[in-house]
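>>> sequence below, structure please.
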Amino acid sequence: MSVRRCSRTACVAPAIATLTYVYADSTAVLGPLALAAEPGSYDLCSVHAGRTSAPMGWEIIRLPLDGRAPEPPQASDDLMALADAVRAIGLRHDEPAPPAAAPARDAEPPVPGGRGGHLRLVQSND
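Next up, the predicted model:
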């Protein structure tokens, strides 16, 4: 198993944490390094994990990285329930949405010589 590196540009330190954004809830979750690299999540080293902040108007949830309690004590039941829900959603594989129905087309064929788009009929001189 290879060591995953920090996702920050030019940083070669080993990653110890994973940052995931939950856009629907305007929440960023910083927790222990995920078992596998996931699209849309960022692996961070200890320096960058410590400096990470959430975008304005967003909430950041910091889960313990090494078994210790998080530095800012936020042990509310609602917060932990949200973190559990975020983890559960992040670990499951979403089923693809059914394909959208094709738009209905006119039953009439296009008028010859009519303007139908960017393609044109070129007649040969033979």
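>>> alpha carbons only for contacts and neighbour counts from here, please
OK.
>>> identify the residues contacting stretch 81-94?
Under the contact criterion C-alpha atoms under 8 Å, 6 or more residues apart in numbering, stretch 81-94 has outside partners Val22, Val29, Ile61.
>>> to compare with the earlier structure, here is another sequence to fold:
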Amino acid sequence: MTSAVARTRTCSRAACGAAAVATLTYVYADQTAVLGPLATFAEPHTYDLCSTHATRLTAPRGWDVVKLAVDLSEPSPSEDDLSALADAVRAAGTAERQPTPAPAARPDPAAQEAATEELLAGSGRRRHLRLLPED
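This is a model prediction of the structure:
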């Protein structure tokens, strides 16, 4: 499959799964919080916010808040997103299904220990760890 479905970034606030529409950046040297349009790439020291959290934004006491022009409407899926999703569904539906392998038989602990001893005997190393069978 050559096309991939574009993933929408979500709000950085805990337990919020809404689509992000704005990016919040803190400028610590100036004690300023800047809320602007959604950044092109997710940066480690910025926070993506949904429209609800962007409108409720407050800054620490003594800090300034700069709100740049931000379109707070939720982004709608583009034609590229929809066609990529359709291609992915089509590819998943036509893919040949591979048979699931049978569960592996539980190895005999004595045989496993003998094989490990044989490997270690040729290396001249002392064995200091032991494999315990599951009960």
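>>> hang on, the earlier thing: which of the contacts of stretch 81-94 of structure 1 fall in strands?
Of the contacts of stretch 81-94 of structure 1, the ones assigned to strands by DSSP state E are Val22, Val29, Ile61.
>>> export those to TSV and tack on neighbour count and distance to Ala54 of structure 1?
Formatted as TSV, those follow (neighbours: other C-alpha atoms under 10 Å; distance: C-alpha to C-alpha, whole Å):
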residue	neighbour count	distance to Ala54 of structure 1
Val22	16	11
Val29	21	9
Ile61	22	9
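>>> nearest to Cys11 of structure 1, of those residues?
The shortest approach to Cys11 of structure 1 among these belongs to Val29, at 20.9 Å (C-alpha to C-alpha).
>>> now do the contacts for the closest one.
Taking C-alpha under 8 Å, 6+ apart, one finds Leu19, Thr20, Tyr21, Val22, Ile60, Ile61, Arg62, Leu63, Ala83 in contact with Val29 of structure 1.
>>> mapped onto structure 2, which of those hold?
Mapping these onto structure 2 (both residues aligned by TM-score structural alignment, their matches' C-alpha atoms under 8 Å) leaves Leu19, Thr20, Tyr21, Val22, Ile60, Ile61, Arg62, Leu63 still in contact.
>>> now Tyr47 of structure 2. Nearest residue, chain neighbours left out?
Of all residues not flanking Tyr47 of structure 2 in the chain, Leu24 sits nearest, at 5.0 Å (C-alpha to C-alpha, 6 or more residues apart in numbering).
>>> the longest helix in structure 1 is where?
Among the segments of structure 1 that qualify as a helix by DSSP state H, the longest is helix 77-91.
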